[in-house]
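> A structural model of the following input is requested.
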Amino acid sequence: MRLVHQFGIIAAALLFLMAAAPAPAEAIVDPRDQDAALQARKNGELLGLDDIREQVGRRVGGRFLGCDCDPHSGRYRMKYLRGGKVVMVDVDARTGDILRISE
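Purely as a prediction, here's the structure:
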């Protein structure tokens, strides 16, 4: 009986933590930004993510975690995991040039 009670407390605590967790970034991305980025890519205004990811990955190293594109500023913000730390890399989406690396 005591085991069932402990399990119930643990389950309730886990549910509480899950409800309090923020939504993943992907869930709050503005679809208009995605549409604009896709259109800019089709028009040749932005380099493709695969090309930039390969180029940046060689320089930054680590494991690629994800990326956001702001078609209005023409920048990719890429995330890498390197040495146990998240590294943010701002990249010019038109040229592939690394603008800033934040560790």
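> switch to C-alpha atoms for all contacts and neighbour counts from now on
Fine.
> Using the three-state scheme, assign L81.
Secondary structure, DSSP: H, G, I helix; E, B strand; the rest coil: L81 is strand.
> any idea how far it is from K42?
As for L81, its distance to K42 is 30 Å (criterion: C-alpha to C-alpha, to the nearest Å).
> The structure of the following sequence is requested for comparison with the preceding one:
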Amino acid sequence: MIERPDPHLLQAYADYELWTHDDNCPITAQQLGECVVIGSSIDGDFLSIHPQVEGLLWLPTSKPWISLRHPYKHWLSGLNSILPQTYGLKMSISAWLFFIL
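As a prediction, this is how the structure comes out:
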């Protein structure tokens, strides 16, 4: 779900250590609290951005690592890439939007 940007949502999660912040993580634990959530899934996963990171940050609730999704020219292109990789969808998000709208 695309959401109104929320700069405070992940501040509450920063203290719980839900995700691993090692050398492979694109952000630090401190930066997690600075992220702005721009979307979420029905499963509670978050899509966020950080001003010092180029790209989209995918924060799954079912896995302990945060992944960096490279920047996209258009948000719909990003969703068309992220959703099939994460959920195994065989239809693009633009096709789903067509059915919903």
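> what TM-score do we get after superposing?
Here the superposed chains carry a TM-score of 0.35, computed using TM-score structural alignment, normalised by the length of the second structure; 59 aligned residues with a C-alpha RMSD of 4.1 Å.
> So if I had to pick from L81 and K42 of the first structure, which one is more boxed in?
The residue with more neighbours, out of L81 of the first structure and K42, is L81; 17 against 12, by other C-alpha atoms under 10 Å.
> I figured that one was touching R63, is that so?
Yes. L81 of the first structure is in contact with R63 according to C-alpha atoms under 8 Å; the separation is 5.0 Å.
> what helix or strand does D50 of the first structure sit in?
helix 49-60 (DSSP states H and E).
> Next, the buried residues of that helix.
L49, I52, R53, V56, V60 (16 or more other C-alpha atoms under 10 Å).
> For those, could you give me a markdown table that also reports distance to M18 of the first structure?
A markdown table is the format used below for those (distance: C-alpha to C-alpha, whole Å):
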| residue | distance to M18 of the first structure |
| --- | --- |
| L49 | 32 |
| I52 | 35 |
| R53 | 32 |
| V56 | 34 |
| V60 | 33 |
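> ok, then the element right after the helix holding D50 of the first structure?
Following helix 49-60 of the first structure in sequence, per DSSP H and E, is strand 63-70.
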